[in-house]
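Colleague: Only the shape, not the letters, is given here:
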């Protein structure tokens, strides 16, 4: 599951069950696992290594689409590029979803899944928590605090046989002294109107189910489903000067100008050349003097 890099925790949290209550699994199931709906099961576990790893194994074993696995705490959570990620128990939302979009969606469009999850998460937090949440390409959730961009969560999607397993991590109640790096944040620190995790999780899964159905009915087409314009509207990377750290210790410097039809970031370099990037770490930087 994606999240904030390098966080290994700061020892046992002094928070009580009243301050960080456990999720109400039974109530969540009654609200979300309904006839004709996307979600077929919802399980909340006290602790696990990685919800993505657990659900990917179940996906490879043939479990039906629509399973949701939520952990109150992860001890081997993974972000992009195999970064380790963890957070205090019950301090956020840590979950994975089991999806089987085929045969409606061709596999070449599966790369849109983390962007779809990002749109669902950002839209939910903007509406329910009343925060202006943006998306740093490809899958970081950001808010603006103290004049800077802060990461509140992220997404990691894995292929498990013919299933897709997107994982979501959102920091909800982390305090300042529990943050891993100065560029991190939580909903509570950002002044969210709602930090009740049950409310946020119900809204997120409903929002995702609606967007996923539209995307699948459109055959995964990002234009016909409205996913491309929805993502572009929330993307904080477009229009920014960026440094993209590419595989093989390479770097690409330029201005991010668009998202293409495959979900790749299009970067225009100083000489006017445009290059589409499908994978890489993006750093927002100040414009260079000769950059257009």
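Modeller: Received, thanks. Not measured: the values here are computed from a predicted model.
Colleague: Going by C-alpha atoms from here, please, whenever you check contacts or count neighbours.
Modeller: Noted.
Colleague: Can you give me the buried ones in the strand ranked longest in the chain?
Modeller: As assigned by DSSP state E, the longest strand anywhere in the chain is strand 148-160. Buried residues in strand 148-160, counted by 16 or more other CA atoms under 10 Å: 149-158, 160.
Colleague: Turn those into a markdown table, columns for distance to residue 79.
Modeller: Below are the buried residues of strand 148-160 laid out as a markdown table (distance: CA to CA, whole Å):
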| residue | distance to residue 79 |
| --- | --- |
| 149 | 19 |
| 150 | 17 |
| 151 | 13 |
| 152 | 13 |
| 153 | 10 |
| 154 | 8 |
| 155 | 8 |
| 156 | 6 |
| 157 | 10 |
| 158 | 11 |
| 160 | 17 |
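Colleague: Of these, which is the nearest to residue 280?
Modeller: residue 156 (13.4 Å; CA to CA).
Colleague: what's the distance between the closest one and residue 122?
Modeller: Here residue 156 is placed at a distance of 15 Å from residue 122 (CA to CA, to the nearest Å).
Colleague: Equivalent analysis for residue 79, please.
Modeller: For residue 79, the distance to residue 122 - CA to CA - is 18 Å.
Colleague: likewise residue 224?
Modeller: 20 Å.
Colleague: neighbours around the closest residue in space to residue 23 that isn't next to it in sequence, how many?
Modeller: In this structure, residue 23 finds its nearest non-sequential neighbour in residue 198, 6.0 Å apart by CA to CA, 6 or more residues apart in numbering. If you count neighbours by other CA atoms under 10 Å, residue 198 ends up with 17.
Colleague: Second structure follows, compare the two:
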């Protein structure tokens, strides 16, 4: 499949039904041409911007394009709607058309040992959280490994998620979903949130996307320049500073139907979450689902 750039078609469709490009005037379509002009530079990471009106999953599409040799590093694939979006652990990610940012990017971290590629989802989390905080004027934090949290009222809610998938021998596709203008009655679950519900000063998706991608580009190039070293790149320290999981009691649901409860005390050099259990053992968690536990 070759992505189509439908967003460059500037002639609006009649707003007679729920599917027209301008059927919700509070949610205009992305401007692919303007995004290309702002993001694609000869000396930069981003090599192209493609926008499709609807697809099953931008991650699946970009992994397929990379496997066919039809995608360069730095290609950004966005969808105004995803009908089969996936989060971690194959959870479904659904949202109304044009209510958020749903996109994937292809990275080929040449010069970085594969043993350090596990930092890429955490790096993407730092790039997204810092870019949104700057552009939307809200406080953001990260739930390990890479859920983006915002505060709605006095509740901590998830407004974004990240999924990394290998693409061939030399590539990784990073999929990112961010709820931008979701209203309370549109939330898929009560624990979900959006930038608008968190009081964002800006919800223009073009501006937010540019800020996120520029932040992601800075962190990726800095990390790649030092062969993926999380310490000298500053990634490990920055991630820990913005991680809402650290210092809290959590339950980690691990593969094999095993769970561990303990205090999250550190993120180690491999990006794993280190739990101090009640038995006095420090256990690193590299994969699994982490639940923040409320104080007794």
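Modeller: The structure has been received and is ready for your questions. Treat the numbers as computed from the prediction; the structure is a model and nothing was measured.
Colleague: Could I get the TM-score for this pair?
Modeller: Here the TM-score for the pair of chains, by TM-score structural alignment, normalised by the length of the first structure, is 0.92; 277 aligned residues with a CA RMSD of 1.6 Å.
Colleague: Residue 224 and residue 122 of the first structure - which one has more neighbours?
Modeller: residue 122 (25 against 14).
Colleague: mind listing what residue 268 of the first structure touches?
Modeller: Counting by CA atoms under 8 Å, 6 or more residues apart in numbering, residue 268 of the first structure touches 254-257, 274-275.
Colleague: same deal with residue 272 of the second structure?
Modeller: Counting by CA under 8 Å, 6+ apart, residue 272 of the second structure has contacts 284-287.
Colleague: most neighbours, which of those?
Modeller: residue 285 (20 neighbours).
Colleague: mind listing the helices for the stretch 1-150 of the first structure?
Modeller: 25-32, 51-60, 113-128 (DSSP state H, counting those that start in this stretch).
Colleague: Report how many residues lie close to the aligned partner of residue 88 of the first structure in the second structure.
Modeller: By TM-score structural alignment, residue 88 of the first structure lines up with residue 96 in the second structure. By the measure other CA under 10 Å, the count of residues near residue 96 of the second structure is 15.
Colleague: Wait, residue 96 of the second structure touches residue 81, no?
Modeller: Yes. Counting by CA atoms under 8 Å, residue 96 of the second structure touches residue 81, with 7.1 Å between them.
Colleague: Which positions within stretch 134-148 of the first structure qualify as buried?
Modeller: Within stretch 134-148 of the first structure, judged by 16+ other CA under 10 Å, the buried ones are 134-143.
Colleague: One more: stretch 23-30 of the second structure?
Modeller: Applying 16+ other CA under 10 Å to stretch 23-30 of the second structure flags 23-24, 27-30 as buried.
Colleague: Likewise for stretch 257-265 of the first structure?
Modeller: 257-259, 262-265.
Colleague: Surely residue 29 of the first structure is in contact with residue 44?
Modeller: No. Residue 29 of the first structure is beyond contact range of residue 44, at 9.9 Å (criterion: CA under 8 Å).
Colleague: burial measure for the nearest residue to residue 201 of the first structure once chain neighbours are set aside, as a count.
Modeller: Distances taken as CA to CA, 6+ apart put residue 93 closest to residue 201 of the first structure, at 7.4 Å, once the chain neighbours are dropped. Applying other CA under 10 Å, we find 23 other residues in the vicinity of residue 93 of the first structure.
Colleague: how close does residue 93 of the first structure sit to residue 13 of the first structure?
Modeller: Residue 93 of the first structure is 16 Å from residue 13 of the first structure, by CA to CA.
Colleague: quick one: contacts for residue 191 of the second structure?
Modeller: Contacts of residue 191 of the second structure (CA under 8 Å, 6+ apart): 156-158.
Colleague: do residue 171 of the first structure as well
Modeller: Taking CA under 8 Å, 6+ apart, one finds 91-93, 152-153, 185-187 in contact with residue 171 of the first structure.
Colleague: Aligned to it, what sits in the second structure?
Modeller: Per TM-score structural alignment, residue 171 of the first structure is aligned with residue 179.
Colleague: Against residue 161 of the second structure, how distant is that match?
Modeller: 9 Å.
Colleague: Spell out the residue ranges of the helices in the stretch 151-296 of the second structure.
Modeller: Going by DSSP H, counting those that start in this stretch, the stretch 151-296 of the second structure shows helices at 205-225, 235-241.
Colleague: Select, out of the ones you listed, the one closest to residue 251 of the second structure.
Modeller: helix 235-241 (18.5 Å).
Colleague: which bit of the first structure covers the closest one?
Modeller: Using TM-score structural alignment, helix 235-241 of the second structure pairs with 227-233 in the first structure.
Colleague: Give me the mean deviation of that stretch from the second structure.
Modeller: After superposition onto the second structure, stretch 227-233 of the first structure sits on average 0.4 Å from its aligned residues (mean CA distance after the TM-score superposition for the first structure).
Colleague: So what touches that stretch?
Modeller: With CA under 8 Å, 6+ apart as the criterion, stretch 227-233 of the first structure contacts 115-116, 118-119, 135, 215, 222-223, 238, 258-259, 261, 263.
Colleague: can you check stretch 99-118 of the second structure too?
Modeller: 27, 58-59, 62, 66, 71-82, 170-182, 205, 209, 224, 227-229, 270-271.
Colleague: Repeat that for stretch 199-213 of the first structure.
Modeller: In contact with stretch 199-213 of the first structure (CA under 8 Å, 6+ apart) are residues 28, 31-32, 38, 93, 116-117, 120-121, 123-125, 128-129, 194.
Colleague: all strands of the stretch 1-150 of the second structure, in order?
Modeller: Secondary structure of the stretch 1-150 of the second structure (DSSP state E, counting those that start in this stretch): strands located at 48-52, 75-79, 85-86, 92-93, 100-107, 141-143, 147-152.
Colleague: Would you convert those strands into a markdown table that also reports distance to residue 239 of the second structure?
Modeller: Below are the strands of the stretch 1-150 of the second structure laid out as a markdown table (distance: least, CA to CA, whole Å):
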| stretch | distance to residue 239 of the second structure |
| --- | --- |
| strand 48-52 | 28 |
| strand 75-79 | 24 |
| strand 85-86 | 24 |
| strand 92-93 | 24 |
| strand 100-107 | 20 |
| strand 141-143 | 8 |
| strand 147-152 | 12 |
